[in-house]
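**Q** Sequence first, predicted model second:
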Amino acid sequence: MKIWDVVIVGGGPIGIACGLEAKKKGLSYIILEKGCIVNSLYNYPLNMQFFSSSEKLEIDEIPFISIEAKPKRNEALEYYRRIVTSNQLNISLFEKVNSINKIDGYFNIVSEKSTYKSTNVIISTGFYDIPNKMNVPGEDLKKVTHYYKDPHFYSNQQVAVIGASNSAIDAALECYRKGAEVSLIIRGPEVGQRVKYWVRPDIINRIEEGSIKVYYNSVVKEITEDEIILNSPTGTISLKNDYVLALTGYMPNFSFLEKIGIQLSKDEKRLPQYNPETMETNIENLYLAGVICGGMETHKWFIENSRIHAKMIMENIVQNIKSITNQPVNLG
């Protein structure tokens, strides 16, 4: 079996950045992605606009040109796809990794399609795959979704949007503008302070004029086929309802990290253990990159400030190789 210098798990922007850096260092590498190229971005809402400007989403100093200062989903998909194809990155798509074990100094990576052997592994799997569940009766009904794609589907429907952050606020505004009757359910006293600064005044104005009904300091008690039932400061409220968009956030696959052997903090943050100077975890030669480093604090790491992880990791890997072989290593 071929022994790879590095196997990269996750083909999002940061996984791609790691692949670019590995290629520049002359390392043998492969990126394993369970879906399409930048799968998480592909599953974002169709009209999603980034908070960051295009130059802050660039990787490897490859220019990202967008129509507006802040690019939209389709522009990001094109940008990252072209990087993969133009640089002929070694990426295997629709190949989910099931297990990673370290035996006799080497990692055995078992996917749905094959088995790989590597001296180093990078986990760059993000956090978009597992939604934060409300754990209420009726959450498994077909009318409930934790992902939002296109507002057209909800035209002329009674839609409850749950959440106070960017994804929920964007969905509420878009559905309202496509003719939905929108109820916004927020467990706190206000719209989230981290909502995009050009969007927050819009939702507040729509709430104040009565176009979107908001229920502050409220939580979902139950969901039925034709209603959503809330616990509110004024008591129990039942709303007629066709669809529920439970946009309550997402989390990393903690069970996968624990199965590998990565140590997590015992508090609610579930922070994975790693060296911030090298991104190496408590398992030697196993690294984390990107937003997965933040545990439950998914707002701490994003493309803009985690793209540096690729260089940090690859420089550490080549230095390790140099120390073992006592041979000069190209540092790019």
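**A** Now that the structure is in, tell me what you want to look at.
**Q** hey, let's count contacts and neighbours off CA atoms from now on
**A** Fine.
**Q** I'd guess Asn231 is in a helix, am I close?
**A** No: Asn231 is assigned strand when assessed by DSSP: H, G, I helix; E, B strand; the rest coil, not a helix.
**Q** Does anything pack onto the longest helix anywhere in the chain? Which helices or strands?
**A** When the chain is parsed with DSSP state H, its longest helix is helix 309-325. With contacts taken as 3 or more CA pairs under 8 Å, 6 or more residues apart in numbering; DSSP states H and E, helix 309-325 sits against helix 13-24.
**Q** heading toward the C-terminus, what's the first helix or strand past the helix it packs on?
**A** Scanning forward in sequence from helix 13-24 by DSSP states H and E, the next helix or strand is strand 29-32.
**Q** Could you name the helices and strands sitting against that following strand?
**A** With contacts taken as 3+ CA pairs under 8 Å, 6+ apart, strand 29-32 sits against strand 6-9, helix 13-24, strand 91-92.
**Q** chain center to the last one, what's the gap?
**A** Translated: strand 91-92. Put simply, strand 91-92 sits 19 Å off its chain's centre (CA atoms, centre = their mean, to the nearest Å).
**Q** packing partners for it?
**A** In terms of contacts (3+ CA pairs under 8 Å, 6+ apart), strand 91-92 is packed against strand 29-32.
**Q** and here's the other structure:
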Amino acid sequence: MQDFDVVIIGGGPIGIACGLEAKKQGLTYVIIEKGPIVNSLFNYPINMQFFSSSEKLEIDDIPFISKEAKPKRNEALEYYRRIVTSNQLNIHLFEKVLNVEQKATSFNIKTDKDTYKAKNVIVATGFYDLPNKINVPGEDLPKVSHYYKDPHFYASQKLVVVGASNSAIDAALECWRKGAEVNLIIRGPEVGQRVKYWVRPDIVNRIEEGSIKAYYNSTVKEITESEVVINTLQGEVTLTNDFVLALTGYMPNFDFLEKLGIQLSEDGKRLPTYDPETMETNIPGLFLAGVICGGMETHKWFIENSRIHAPIIMKAIKQKMALEDKTS
């Protein structure tokens, strides 16, 4: 069994930032990632452009140079990949954590490939793994996807996009431009206010000119092999359909957090318990970093404002270790 000061679960930008900081502080560490480097970013749409500018996505003051002020997915992948390789970070890829068990003053971390022992564990797993289901008949049909990758796939097809936030709006516009017939199903009265400011006028104009048909104040009732039935304020509407993109957001793996013993709020936000001064949870030695700190409020934490978690956590770990050395 390999023994570390810190095991970091999640190899996204914040997990990488934690690894860099652990190395800087002279701590033994390993990052465990179930997929490739920055797995969530890898699974973003091919043409995705960030809301944040490149300097706000930087970690550890390592410059991020992009062609435009707001970088695209491929540039981010290159940036974070080079950080991992040039700094020779200890990262184990395509390895899934199955269980974390507390043993006295340490943890045993079991994966599908190995077992580790650590004095401290950081959970930096993000929220992109579990889609928010719309829970209607037909949602499990092969024509339905909760993830969007490439607009070419939907060319010349009748596409229903469900959602009003960035992912749904980007998909609707890109697929329409590649020749898809797009119907947009929006639960509220308008396109989401958090949609990127340079994209929102585009989708509003496409809707107003009739290029993309939007159904406001509407929800999906049923999905069949060839149709989508929606509820609108004017009554039930049936749309002939080839594919459905249900892009209604994602959520953290709360079952995993609860399995670890982390307390979650019961107000629907499911906010995990942690000390903002140290990022330590109600379980001593178990820390949270990144977007997962926001529970269901997935817009609360992102790369540019949660990269500070890495130095906060490592400072807390170093202080705790120094105190243990004094009392031992």
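**A** Thanks, I have it. Predicted model only: the values in this text are computed from it and were never measured.
**Q** so what number do they get for TM-score?
**A** Overlay of the two chains. TM-score (TM-score structural alignment, normalised by the length of the second structure): 0.99; 327 aligned residues with a CA RMSD of 0.7 Å.
**Q** rewinding a little: distance from the longest helix of the first structure to the second structure after superposition?
**A** Following the fit onto the second structure, the mean deviation recorded for helix 309-325 of the first structure is 0.3 Å by mean CA distance after the TM-score superposition for the first structure.
**Q** Mind listing residues that contact that helix?
**A** By CA atoms under 8 Å, 6 or more residues apart in numbering, the residues outside helix 309-325 of the first structure that reach it are 14-15, 17-18, 21-22, 25, 120, 277-280, 285, 287, 289-290, 328-329, 331.
**Q** picking that back up, output the helices and strands packed on strand 29-32 of the first structure as TSV; include the columns distance to Asn253 of the first structure and mean neighbour count.
**A** Below are those laid out as TSV (distance: least, CA to CA, whole Å; neighbours: other CA atoms under 10 Å):
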stretch	distance to Asn253 of the first structure	mean neighbour count
strand 6-9	13	26
helix 13-24	16	25
strand 91-92	20	20
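**Q** Out of these, which gets nearest to Glu304 of the first structure?
**A** helix 13-24 (9.8 Å; CA to CA).
**Q** and the angle from that closest one to helix 309-325?
**A** 40 degrees (axes from the mean of the first three to the mean of the last three CA atoms, to 10 degrees).
**Q** what does helix 13-24 of the first structure rub up against?
**A** Contacts of helix 13-24 of the first structure with the rest of the structure, by CA under 8 Å, 6+ apart, involve 6, 8-9, 28-31, 38, 59-60, 80, 84, 87, 89-90, 124-125, 289-290, 303, 306-307, 309-311, 314, 332.
**Q** Swap in 6 Å and give it another go.
**A** Helix 13-24 of the first structure is contacted from outside by Ser124, Gly290, Arg307, Ala310, using CA atoms under 6 Å, 6 or more residues apart in numbering.
**Q** Grab the two from these that are most spread out in space.
**A** The most widely separated members of those, counting by CA to CA, are Ser124 and Arg307 (11.0 Å).
**Q** The helix or strand containing Ala76 of the first structure vs the second structure, average distance?
**A** Following DSSP H and E, one finds Ala76 of the first structure within helix 73-86. Aligned to the second structure and superposed, helix 73-86 of the first structure gives a mean residue distance of 0.1 Å (mean CA distance after the TM-score superposition for the first structure).
**Q** got a list of contacts for that helix?
**A** Residues outside helix 73-86 of the first structure that contact it (CA under 6 Å, 6+ apart): Met48.
**Q** cool, stretch 235-253 of the second structure as well?
**A** Contacts for stretch 235-253 of the second structure (CA under 6 Å, 6+ apart): 127-128, 130-132, 143-146, 158-163, 168, 226-230.
**Q** among these, which are in helices?
**A** Reading helices off these with DSSP H, I get Ala168.
**Q** about what we covered before: now do the buried residues in the longest helix of the first structure.
**A** Neighbour counts using 16 or more other CA atoms under 10 Å place His309, Ala310, Lys311, Met312, Ile313, Met314, Glu315, Asn316, Ile317, Val318, Gln319, Ile321 of helix 309-325 of the first structure among the buried residues.
**Q** quick one: which of the residues you listed is nearest to Thr115 of the first structure?
**A** Nearest to Thr115 of the first structure among the buried residues of helix 309-325 of the first structure: Ile317, at 21.8 Å, using CA to CA.
**Q** Alignment lookup: that closest one to the second structure.
**A** Residue correspondence to the second structure (TM-score structural alignment): Ile317 of the first structure is matched to Ile317.
**Q** try Leu257 of the first structure
**A** In the second structure, Leu257 of the first structure lands on Leu257 (TM-score structural alignment).
**Q** after the strand or helix carrying that match comes which helix or strand?
**A** Assigned by DSSP H and E, Leu257 of the second structure belongs to helix 254-260. Going down the chain from helix 254-260 of the second structure, the next helix or strand is strand 286-288, by DSSP H and E.
**Q** just to revisit the earlier point, now the helix holding Ala76 of the first structure: which residue numbers in the second structure?
**A** Against the second structure, helix 73-86 of the first structure falls on residues 73-86 (TM-score structural alignment).
**Q** Please report how far Ala172 of the second structure lies from Tyr197 of the second structure.
**A** Separation of Ala172 of the second structure from Tyr197 of the second structure (CA to CA, to the nearest Å): 16 Å.
**Q** So those two - more neighbours on which side?
**A** Comparing Ala172 of the second structure with Tyr197 by other CA atoms under 10 Å, the one with more neighbours is Ala172, at 26 against 10.
**Q** buried set for the one helix or strand that one maps to?
**A** Secondary structure assignment for Ala172 of the second structure, by DSSP H and E: helix 166-177. By neighbour count on 16+ other CA under 10 Å, the buried set for helix 166-177 of the second structure is Asn166, Ser167, Ala168, Ile169, Asp170, Ala171, Ala172, Leu173, Glu174, Cys175, Trp176.
**Q** go on, stretch 43-61 of the second structure?
**A** Within stretch 43-61 of the second structure, the residues that count as buried by 16+ other CA under 10 Å are Tyr44, Pro45, Met48, Gln49, Phe51, Ser53, Ser54, Glu55, Lys56, Leu57, Glu58, Ile59.
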